[in-house]
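In: pasting the structure only:
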């Protein structure tokens, strides 16, 4: 068993889906945590459900108020930290958020990784995305797959941030990159795109799906990966070994709907069409979304992912974590949505009851 280093970890994006689950995993492992957040009022709602044994989730972390594009605030957040987890990003295919996606994701990576490096943090974990590698030149992606050149705003912003992180790696900085797949799981503080999409399917708002597939995993597995990476990254370890894929599965869209049917016991009638044939409709939906005050379930980005996503190659590093079965992940997501009044009894079907207990690390 590897030696455990207890650290002060500075975290950006700690009130988001990946960030909150990672912070909870860090605290359960005995680390101390400092959060950089724009709105301190979001800390308790994000962490309390994940840390029920603590008298106050807010008291368990130190909070610095600021934005990831604010150099002064970021400098205060990382000062004296042993390690940094940069998980802040705007993850959305919503066309109304394109400007904030580009600004936060690329500029945030420049500011945070640069400040963490200046503060001598080790490791500096940059949360990228497997989408940053799409479209890939081969049939699988792996640690040495070049940065993608996608024609979609969110994916392009993550590719730009990935370029920043790889630049630090080439210069010998202790930057470690993780590539989470699309993530589901319980306790999503802001009902992100993937959780909202699953909910839309069960509410009958997505009877039409593109053919293709997507990488999908459990947020709790990615949080465990981040915890296992909290050891000082030694010199001469090599760029490739500083890149790790979030545990997950590649699911065709047909299989995704099948898993939902199995978990809920519902029929969920669905029509599948070629993804590339649906791209023009996705573009039209994005244009309509810019003027429509309501959320539209059809998005160009989601269709584009299905059109260009490929599998993660065998033998890549996932921190030694075996991904949970998708039925467990999807079931816990549906149960959480139902328990919080976001799905009716009919919509949740047979997937009602208690969540899967937290796994021991």
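Out: Perfect, thanks for sending it. This one's a predicted model, so the numbers in the text were calculated from it and none came from an experiment. Numbering: from 1, shown residues only.

In: contacts, neighbours, all on C-alpha from now
Out: Noted.

In: Checking residue 261 next. Helix, strand or coil?
Out: With DSSP: H, G, I helix; E, B strand; the rest coil as the basis, residue 261 sits in helix.

In: my read: it touches residue 268, true?
Out: Yes. Residue 261 lies in contact with residue 268 (C-alpha atoms under 8 Å); the separation is 6.6 Å.

In: Run through the strands of the chain in chain order.
Out: Under the criterion DSSP state E, strands of the chain are mapped to 8-12, 32-37, 61-65, 83-86, 124-127, 140-141, 175-179, 182-184, 208-210, 213-218, 243-245, 249-252, 271-273, 311-312.

In: Which one of these lies nearest to residue 349?
Out: Shortest distance between residue 349 and the strands of the chain, using C-alpha to C-alpha, is found for strand 182-184: 18.2 Å.

In: helices and strands around that closest one, which ones?
Out: Judged by 3 or more C-alpha pairs under 8 Å, 6 or more residues apart in numbering; DSSP states H and E, the packing partners of strand 182-184 are helix 193-202, strand 213-218, helix 326-339.

In: Cross-check the contact I'm expecting between residue 309 and residue 211.
Out: No. In this structure, residue 309 is not within contact of residue 211 by C-alpha under 8 Å, at 11.1 Å.

In: so how far is residue 348 from residue 340?
Out: Relative to residue 348, residue 340 is positioned 12 Å away (C-alpha to C-alpha, to the nearest Å).

In: Next: residue 287.
Out: Distance from residue 287 to residue 348, counting by C-alpha to C-alpha: 31 Å.

In: Pull the number of nearby residues for residue 69.
Out: If you count neighbours by other C-alpha atoms under 10 Å, residue 69 ends up with 18.

In: Please name the nearest non-neighbouring residue to it.
Out: residue 108 (4.9 Å; C-alpha to C-alpha, 6 or more residues apart in numbering).

In: wait, doesn't the one you found sit right on residue 73?
Out: No. Counting by C-alpha under 8 Å, residue 108 stays clear of residue 73, with 11.8 Å between them.

In: Neighbour count for the two, which is higher?
Out: Between residue 108 and residue 73, counted using other C-alpha under 10 Å, residue 108 has the larger neighbour count: 24 against 18.

In: What segments of this structure are helices?
Out: 17-28, 43-47, 71-78, 98-102, 108-118, 153-170, 193-202, 219-228, 253-264, 275-289, 300-308, 326-339, 345-348 (DSSP state H).

In: what sits against the nearest residue to residue 213 once chain neighbours are set aside?
Out: Nearest residue to residue 213 in three dimensions, chain neighbours excluded: residue 252, at 3.8 Å (C-alpha to C-alpha, 6+ apart). Listed by C-alpha atoms under 8 Å, 6 or more residues apart in numbering, the contact partners of residue 252 are 211, 212, 213, 214.

In: Residue 344 now?
Out: Residue 344 makes contact with residue 338, according to C-alpha under 8 Å, 6+ apart.

In: What is the burial count for the residue lying closest to residue 39 once chain neighbours are set aside?
Out: Distance criterion C-alpha to C-alpha, 6+ apart; nearest residue to residue 39, sequence neighbours excluded, is residue 65 at 6.9 Å. Close neighbours of residue 65, defined as other C-alpha under 10 Å, add up to 15.

In: Below is structure B, check it against A:
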């Protein structure tokens, strides 16, 4: 099938392209900068010549329409995250973009139309486990409101009988993120500066598994679906302990009650406007950190035939990449850091993961 992908120069979209090619599909990419997209794809082992690129912005309805014409399906993976403090027009990207791409695909009769949402639309959660029929939250942040509005639009199309599949991923991690943000950025800051230990936990999903899941959603005739894919849920102390084991270096921990964590996030939001420093804790992120509960992914994993890779593998690959890319100091990456230039064979043996 010819599948249009938005966000192909981003983290999730690029891995969706790779998985589509592996599954025998023909990806068409809506891109603003073909050169940048080509470099991102090359970074994960994808030859851009195997794809078809269409120049345009998803906020341009006519450009989106031209890209959709002749396609059988679409994966809408482009989004502005807005959780870690990057300033952007969240409503334009997350709402207008969804209307143009998802709405345009439905109008043209594409099947399926796949919308990448987020588990954050259920946060703060109403119960101890997040499921696909859980009530939507009432977020107070710009990011949360923009994603919720896009979510409601996609659901309205489902209610009208459109074959829209909505996928709800958790916190995405893994190697080769084109622009450091969200979960990998938080991981680098936690190990490099300090690890806030608060109530709650985090759902961790490998970007490679998410790419495979999105590609497997490309199956016509399944109708409307809502697929929860939060990934592995761990509490913050357990996550810190896992990083200690993998790196061999104990990270600095700062215990913070939930209310204080949210207040600190709000304070940092205000401080960043004045001083412009980077630390990926915001009020949005803090609320997710202290209130998130596990998700029930059983239906999604069974429906798509996806098996999630072990959490230890995903975290190790993320840390190894963060260190290699210069986002994490070698002293904090420990045994996952790159072997120094001129190291002896004995050094390499003491850093077996870095030599791989």
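Out: That came in fine, so what should we check first? Computed from a prediction, not measured in an experiment: that's the story for all the values here.

In: just to revisit the earlier point, in JSON lines: the helices and strands packed on strand 182-184 of structure 1, plus distance to residue 165 of structure 1 and mean neighbour count.
Out: Converted to JSON lines, those look like this (distance: least, C-alpha to C-alpha, whole Å; neighbours: other C-alpha atoms under 10 Å):
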{"stretch": "helix 193-202", "distance to residue 165 of structure 1": "24", "mean neighbour count": "19"}
{"stretch": "strand 213-218", "distance to residue 165 of structure 1": "22", "mean neighbour count": "24"}
{"stretch": "helix 326-339", "distance to residue 165 of structure 1": "30", "mean neighbour count": "23"}
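
In: Residue 81 of structure 1 is nearest to which of those?
Out: Comparing those by C-alpha to C-alpha, strand 213-218 comes nearest, at 27.7 Å.

In: contacting residues around stretch 141-154 of structure 1?
Out: Stretch 141-154 of structure 1 is contacted from outside by 90-93, 98, 101-102, 131-136, 156, 159, 162-163, 240-241, 243-244, 300-301, 304, 310-313, 316, using C-alpha under 8 Å, 6+ apart.

In: out of those residues, which are buried?
Out: Buried subset of the contacts of stretch 141-154 of structure 1 (neighbour count, 16 or more other C-alpha atoms under 10 Å): 90-93, 98, 101-102, 131-136, 156, 159, 162-163, 240, 243-244, 300-301, 304, 310-312, 316.

In: re earlier: any chance of the helices of structure 1 in TSV, plus distance to residue 182 of structure 1?
Out: Shown next, in TSV, are those (distance: least, C-alpha to C-alpha, whole Å):
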stretch	distance to residue 182 of structure 1
helix 17-28	11
helix 43-47	19
helix 71-78	27
helix 98-102	17
helix 108-118	20
helix 153-170	12
helix 193-202	7
helix 219-228	9
helix 253-264	12
helix 275-289	18
helix 300-308	10
helix 326-339	12
helix 345-348	21
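
In: among these, which is nearest residue 35 of structure 1?
Out: Of all the helices of structure 1, helix 71-78 comes closest under C-alpha to C-alpha, at 7.1 Å.

In: Where does the closest one end up in structure 2?
Out: Helix 71-78 of structure 1 corresponds to residues 61-68 in structure 2, going by TM-score structural alignment.

In: Ok, stretch 281-289 of structure 1 next?
Out: Counting by TM-score structural alignment, stretch 281-289 of structure 1 pairs with residues 264-272 of structure 2.

In: Check stretch 105-125 of structure 1 too.
Out: The alignment of stretch 105-125 of structure 1 onto structure 2 (TM-score structural alignment) covers residues 94-114.

In: residues making contact with the matching stretch?
Out: Contacts of stretch 94-114 of structure 2 (C-alpha under 8 Å, 6+ apart): 58-61, 64-65, 68-69, 71-76, 79-80, 115, 146-147, 149-150, 153-154, 157, 162-167, 214, 217-223.

In: Mind listing what's buried along that stretch?
Out: Neighbour counts over stretch 94-114 of structure 2 (16+ other C-alpha under 10 Å) mark 94-106, 110-114 as buried.

In: and it, how far from the chain's centre?
Out: With C-alpha atoms, centre = their mean, to the nearest Å as the basis, stretch 94-114 of structure 2 stands 20 Å off its chain's centre.

In: Between the two ends of it, how far is it?
Out: 14 Å.

In: Just give me the mean distance for stretch 277-288 of structure 1 relative to structure 2.
Out: Taking mean C-alpha distance after the TM-score superposition for structure 1, the mean distance separating stretch 277-288 of structure 1 from the aligned residues in structure 2 is 1.4 Å.

In: which ones are touching residue 177 of structure 1?
Out: Residue 177 of structure 1 touches 125, 126, 127, 128, 165, 242, 243, 244, counting by C-alpha under 8 Å, 6+ apart.

In: what do you get if the cut-off is 10 Å, keeping everything else the same?
Out: 85-86, 124-129, 143, 162, 165-166, 169, 226, 239-245 (C-alpha atoms under 10 Å, 6 or more residues apart in numbering).

In: which non-adjacent residue is nearest the residue in structure 1 that residue 255 of structure 2 lines up against?
Out: Taking TM-score structural alignment, the alignment pairs residue 255 of structure 2 with residue 272 from structure 1. Nearest residue to residue 272 of structure 1 in three dimensions, chain neighbours excluded: residue 209, at 4.9 Å (C-alpha to C-alpha, 6+ apart).

In: what's the matching residue for the one you found over in structure 2?
Out: Using TM-score structural alignment, residue 209 of structure 1 sits opposite residue 197 in structure 2.

In: isn't its match right next to residue 255, touching?
Out: Yes. The pair residue 197 of structure 2 and residue 255 qualifies as a contact (C-alpha atoms under 10 Å) at a distance of 4.6 Å.

In: Confirm for me that the residue nearest to residue 272 of structure 1 is in contact with residue 273.
Out: Yes. Using C-alpha under 10 Å, residue 209 of structure 1 is in contact with residue 273, at 6.4 Å.

In: distance of the aligned partner of residue 46 of structure 1 in structure 2 from residue 13 of structure 2?
Out: Using TM-score structural alignment, the partner of residue 46 of structure 1 in structure 2 is residue 40. Using C-alpha to C-alpha, residue 40 of structure 2 is found at 10 Å from residue 13 of structure 2.

In: what about the two, which has more around it?
Out: Between residue 40 of structure 2 and residue 13, counting by other C-alpha under 10 Å, residue 13 is the more crowded of the two (26 against 23).

In: Excluding sequence neighbours, find me the nearest residue to the more buried one.
Out: residue 7 (4.8 Å).
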